[in-house]
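[1] need coordinates for the below:
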Amino acid sequence: MSGAGSNAVLVINSGSSSLKIALFELGVRPGGEPGLAERDGGERRVAEGAVTRMGSAEARAWLRAGNVRREQGGSWAHHAGALNVVLKWLDELVAVRPPAVGHRLVHGGPHVTAPARIDAELLTRLRAAVAFAPLHLPAAMAAIEAARARFPEVPQVACFDTAFHTTMPEIARRLPIPSALHDEGVRRYGFHGLSYEFVLSSLSSRAGEPLPARIVIAHLGSGASLVAVKDGKAIDTTMGFTPAGGVPMGTRTGDLDPGVLVYLARAKQLGPDAIERIVDRESGLLAVGGSSDMETLIDRSARDPGARLAIEMFGYAIRKAIGALSFALGGLDLLVFTGGIGEHVPEVRALACGGLEAFGVALDRAKNERGEHLVHQAGSPCAIRVMATDEERVIARHTYALLARAG
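    Prediction:
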């Protein structure tokens, strides 16, 4: 059995059809001060697990604590049931109940961005914000309710992907729509903020390496977005009002001409639910290439024109976004690839960098194929770095820090 101390945090990261959990033990500085500054990195991962492909016959749950691993298949339709499976294993394998729980939420609406303790008032606000992220928030809310039922006396904290982007200037946040809609919260928010925060904190903690002034970070996975960071703060990003915008993704459209949605409503007589299904679940790589999985598309690409087109469209969209964000920054000092695809698929990195030499982006193809951490050519004015991300670790930091401040 593994153990964790009283300064442990259980993190629950809910996706639309999956969830991840991690149990961290966080350090304390000599003298009793919390060792939780953003750049400390003093956390120990005690256990971790996940449930994938919920709602399908291929759903699987696993949990690992130390050298012990539990795994099983299932047909969980909802996050609550799946979460209870991995939490039962956690009870069996780890000799402590978590004294705090942190949750990832994609969106908190226009009024909730900073990490916040979960209470009745916050839950009311989150329910009111479901329309801002209908694919993600219901799943996260179900996980919160399941965790509160299992740990009724344990303080729980919500951490928001949108928080990172609150530094964006009005020119990047405002949509060209009537002011009444803007005042109701219809604006550009940005997402993947917890991932971006981890990348920046990791870059900032590198000894002897000052944080570059102009950075583009590409978080590429089944959901994908890019952000422009100037002097450590977000100034623009590709996702907008919802996580459906920006570059095309595994099953999401990315940016569309708004007229497409009007056409679907008027000519095809589709209602909001049907349009939402097309935009969020039936489009992107899946629609073009027949699969939402990048590795599957790459395996098929030599013999399947649709798979090859999907890969090329994805790379092209990322390349355009890098160029646009570089322009917003006034140049580019560092390009970072992270997320499952960004970290592990060299073919996508090569497509994303091709033709960007005017921005100082020069990929070393041999280093890229070998999966090295630095993949730019020697002497290139723009460094290209490949990094792992860790949203759960950032959530643990915020949760511990907020509760420590509250006493």
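[2] rest of the way, CA atoms for contacts and neighbours
    Noted.
[3] spell out the secondary structure type for R127.
    Counting by DSSP: H, G, I helix; E, B strand; the rest coil, the backbone at R127 sits in helix.
[4] so what's the residue count around it?
    14 (other C-alpha atoms under 10 Å).
[5] measure it to G108 for me?
    Distance of R127 to G108, computed by C-alpha to C-alpha, to the nearest Å: 9 Å.
[6] could you check how far S179 is from E48?
    45 Å.
[7] so for the two, which sits in the more crowded spot?
    A count of neighbours by other C-alpha under 10 Å puts E48 above the other of S179 and E48, at 22 against 12.
[8] and that one, what element?
    Counting by DSSP states H and E, the element that carries E48 is strand 43-52.
[9] can you give me the strands for this protein?
    With DSSP state E as the criterion, the chain has strands at 8-14, 19-26, 43-52, 60-65, 68-73, 101-105, 116-117, 156-160, 214-220, 224-230, 233-237, 334-338, 383-386.
[10] got CSV for these, with distance to L403 too?
    Formatted as CSV, those follow (distance: least, C-alpha to C-alpha, whole Å):
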stretch, distance to L403
strand 8-14, 11
strand 19-26, 13
strand 43-52, 16
strand 60-65, 25
strand 68-73, 30
strand 101-105, 10
strand 116-117, 8
strand 156-160, 8
strand 214-220, 29
strand 224-230, 29
strand 233-237, 25
strand 334-338, 29
strand 383-386, 33
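[11] quick one: which of the ones you listed is nearest E295?
    Evaluated with C-alpha to C-alpha, the strands of the chain place strand 214-220 nearest to E295, the distance being 13.1 Å.
[12] quick one: distance of that closest one to the chain centre.
    Here strand 214-220 is found 13 Å from its chain centre; the criterion is C-alpha atoms, centre = their mean, to the nearest Å.
[13] equivalent analysis for stretch 354-368, please.
    With C-alpha atoms, centre = their mean, you get 25 Å for stretch 354-368.
[14] coming back round to it: wait, which of the strands of the chain is closest to L286?
    For L286, the closest of the strands of the chain is strand 224-230, at 14.2 Å, according to C-alpha to C-alpha.
[15] in the closest one, what's buried?
    By 16 or more other C-alpha atoms under 10 Å, the buried positions in strand 224-230 come out as A224, S225, L226, V227, A228, V229, K230.
[16] and which of the residues you listed is nearest K20?
    Closest approach to K20 among the buried residues of strand 224-230 (C-alpha to C-alpha): A224, at 17.8 Å.
[17] what is the burial count for the closest residue to the closest one other than its chain neighbours?
    Ranked by C-alpha to C-alpha, 6 or more residues apart in numbering and with sequence neighbours excluded, the top spatial neighbour of A224 is M249, at 5.9 Å. M249 has 27 neighbouring residues, counting by other C-alpha under 10 Å.
[18] just checking, M249 touches G223?
    Yes: using C-alpha atoms under 8 Å, M249 is in contact with G223, at 5.4 Å.
[19] please give the structure of this sequence too, so both can be compared:
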Amino acid sequence: MDRNLIVTMNAGSSSLRCAVFERGSDSPDPLLRLSLRGLPEAMIWERKDERSGESLEEELTPPKVDSDAQAVALAEMKDRLLAEVASERIAAFSHRVVHGGRDHTAPVIATEEVMTDLDALSPLAPSHQPHNLAVIRDLSSGFPGIPQVACFDTSFHRDLAQVDRVFALPRDLSEEGIVRYGFHGLSYDHVATALDDLAPELSGGRVVVAHLGHGVSMCALRNGISVATTMGMTALDGLPMGRRPGSLDPGVVLYLIEERGMAPAQVREMLYDRCGLLGLSGISSDMNVLIQSDAPEAREAVEFFVYRCQREIGSLTAALGGIDALVLTGGLGEHVPDIRARICGGLGWLGVEIDHGANDAGETRISAPEARVPVFMIPTDEESVLARDAETVLED
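    Okay, here's the model as predicted:
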């Protein structure tokens, strides 16, 4: 039996997504997509046949409170995957790994040496990196003859100029790797490719892409290449997120440790789990919940998020020396038209103006016909990038 399938694995802090691609296919779409989301409080299963459009959703028994929710989800995913696909047909598993650090700037087979390198980066992405690596190790053990390919979110930003890469710290620290890496690279890679197919006359110009999800970042592209991005050495930096604060005066961290007596571990837990929209509102990290709430704290959190997005789009436009197109992607960018409208509503000075009918309908181009700057909503597809990158590694 030919090994003609690539299986992608995308392990997040609250979900596990899988897709099955056929090698050599004329279609860029996978044969099917499988996902488990809502972890750890719930576990919602979804199976979608991309080619027929058929979809099935089922609410499963959530993991026990004291269990490893990701391990439970992975065991469930493996069982369901192997009910669909014979392991003898799998040529490779391709994994999203959030942080590649200085040494891993291209997809690579996840050898033990590589895994040791990536383990050392876990403190820089504690909400993601351990989950990513746990899946690789589990599948390496369960399928010893099948290559495990690691693809890095940081790779897309590997060519950032020095002025965009460094912090104003002592040079020896920068030389040791304390620099800006940027994240959401698989998403930006897909959007850059999709925009080139959709509007090639724009993709070679100055484009700002906003990845708006539970994690939030933006990227300035020139000719499809990252020239500036909002996240830094870790995924805490930049824009406010569901539970992470975004940009923060480092003196706040010093004050919390030195004057308030918080242990570093307590500060880390707060920054990764109790800030952002959840911290500002005291209600929820879910933007949909906040939009629907009448509480003034919810309104303030939404307004702060929109304001910071508008400011950052302005900053990235300055980095590019102008803007030829704006692209919104990610869960909020794709599924919450109210957020798209609010963000774009404050960018008239840039030449942004949306068509509210197109925006409400979720069309791909949501800008008004007369707008100077076209605005697009392009759904992200990290899985297609994972499959493509695995194919490249296998061919090498």
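[20] TM-score for the pair, please.
    Once superposed, the chains reach a TM-score of 0.93 (TM-score structural alignment, normalised by the length of the second structure), with 387 aligned residues with a C-alpha RMSD of 1.9 Å.
[21] re the thing from before, quick check: the gap between the aligned residue in the second structure for the residue nearest to A224 of the first structure and H214 of the second structure.
    Aligned against the second structure by TM-score structural alignment, M249 of the first structure finds its counterpart in M241. Distance, M241 of the second structure to H214 of the second structure, using C-alpha to C-alpha: 6 Å.
[22] need the overlap of contacts for the two.
    The overlap between the contact sets of M241 of the second structure and H214 (C-alpha atoms under 8 Å, 6 or more residues apart in numbering) consists of S285.
[23] map V216 of the second structure across to the first structure for me.
    In the first structure, the residue matched to V216 of the second structure (TM-score structural alignment) is A224.
[24] pretty sure its match is touching V247, no?
    Yes: contact criterion C-alpha under 8 Å: A224 of the first structure and V247 qualify, at 6.7 Å.
[25] was I right about T237 of the first structure contacting H219?
    No: with contact defined as C-alpha under 8 Å, T237 of the first structure does not count as touching H219 (11.0 Å).
[26] any common contacting residues for the two?
    Contact criterion C-alpha under 8 Å, 6+ apart; residues shared by T237 of the first structure and H219: S225, L226.
[27] for the second structure, longest helix please?
    helix 296-320 (DSSP state H).
[28] what's the strand holding E48 of the first structure packed up against?
    strand 19-26, strand 60-65, helix 79-93 (3 or more C-alpha pairs under 8 Å, 6 or more residues apart in numbering; DSSP states H and E).
[29] point out the most buried one among the ones you listed.
    strand 19-26 (a mean of 24; mean count of other C-alpha atoms under 10 Å).
[30] give me the stretch of the second structure that it matches.
    Going by TM-score structural alignment: strand 19-26 of the first structure matches residues 16-23.
[31] residues in contact with that stretch: which ones?
    Applying C-alpha under 8 Å, 6+ apart, the set of residues contacting stretch 16-23 of the second structure is 4-11, 29-37, 70, 73-74, 383, 387, 391.
[32] what's the answer for stretch 274-285 of the first structure, then?
    With C-alpha under 8 Å, 6+ apart as the criterion, stretch 274-285 of the first structure contacts 135, 244, 248-254, 261, 264-265, 291-293, 310-311, 314.
[33] buried subset of those?
    Counted by 16+ other C-alpha under 10 Å, the contacts of stretch 274-285 of the first structure give 135, 244, 248-254, 261, 264, 291-293, 310-311, 314 as buried.
[34] if we can go back for a sec, so which of the strands of the first structure gets nearest L325 of the first structure?
    Nearest to L325 of the first structure, of all the strands of the first structure, is strand 224-230, at 5.6 Å by C-alpha to C-alpha.
[35] which helices and strands sit right next to that closest one?
    Here strand 224-230 of the first structure touches strand 214-220, strand 233-237, helix 305-329, going by 3+ C-alpha pairs under 8 Å, 6+ apart.
[36] what do we get in the second structure for L135 of the first structure?
    The alignment partner of L135 of the first structure in the second structure, by TM-score structural alignment, is S127.
[37] can you give me the helices for the stretch 251-400 of the first structure?
    Using DSSP state H, counting those that start in this stretch, the helices found in the stretch 251-400 of the first structure span residues 258-266, 272-281, 284-289, 294-300, 305-329, 339-344, 346-353, 365-370, 391-406.
[38] list the helices and strands the first one packs on?
    It stands for helix 258-266 of the first structure. Using 3+ C-alpha pairs under 8 Å, 6+ apart, helix 258-266 of the first structure sits against helix 272-281.
[39] so how far does the helix it packs on sit from its counterpart in the second structure?
    Its aligned residues in the second structure lie a mean 0.9 Å from helix 272-281 of the first structure after superposition (mean C-alpha distance after the TM-score superposition for the first structure).
[40] tell me which of the helices and strands packed on strand 43-52 of the first structure sits nearest to G306 of the first structure.
    When those are ranked by proximity to G306 of the first structure, the top entry is strand 60-65, at 28.8 Å, counting by C-alpha to C-alpha.
[41] next one: that closest one to chain centre, how far?
    So, by C-alpha atoms, centre = their mean, the centroid of strand 60-65 of the first structure is 21 Å from its chain's centroid.
[42] that one versus strand 19-26: what angle between them?
    Computed by axes from the mean of the first three to the mean of the last three C-alpha atoms, to 10 degrees, the angle separating strand 60-65 of the first structure from strand 19-26 equals 10 degrees.
[43] quick check: angle from strand 60-65 of the first structure to strand 68-73?
    Using the same axes, to 10 degrees: strand 60-65 of the first structure against strand 68-73 is 170 degrees.
[44] who does strand 60-65 of the first structure touch, helix- and strand-wise?
    Judged by 3+ C-alpha pairs under 8 Å, 6+ apart, the packing partners of strand 60-65 of the first structure are strand 43-52, strand 68-73, helix 79-93.
[45] so which of those comes closest to H192 of the first structure?
    Short answer: strand 43-52, nearest of these by C-alpha to C-alpha, at 18.6 Å.
[46] show me which positions of that closest one end up buried.
    Within strand 43-52 of the first structure, the residues that count as buried by 16+ other C-alpha under 10 Å are E43, R45, V46, A47, E48, G49, A50, V51, T52.
[47] ok, and the closest non-adjacent residue to the equivalent of the fourth one over in the second structure?
    Spelled out, that is A47 of the first structure. A47 of the first structure maps onto L32 of the second structure when the alignment is built from TM-score structural alignment. Leaving aside its sequence neighbours, L32 of the second structure sits nearest to D49 (C-alpha to C-alpha, 6+ apart; 4.4 Å).
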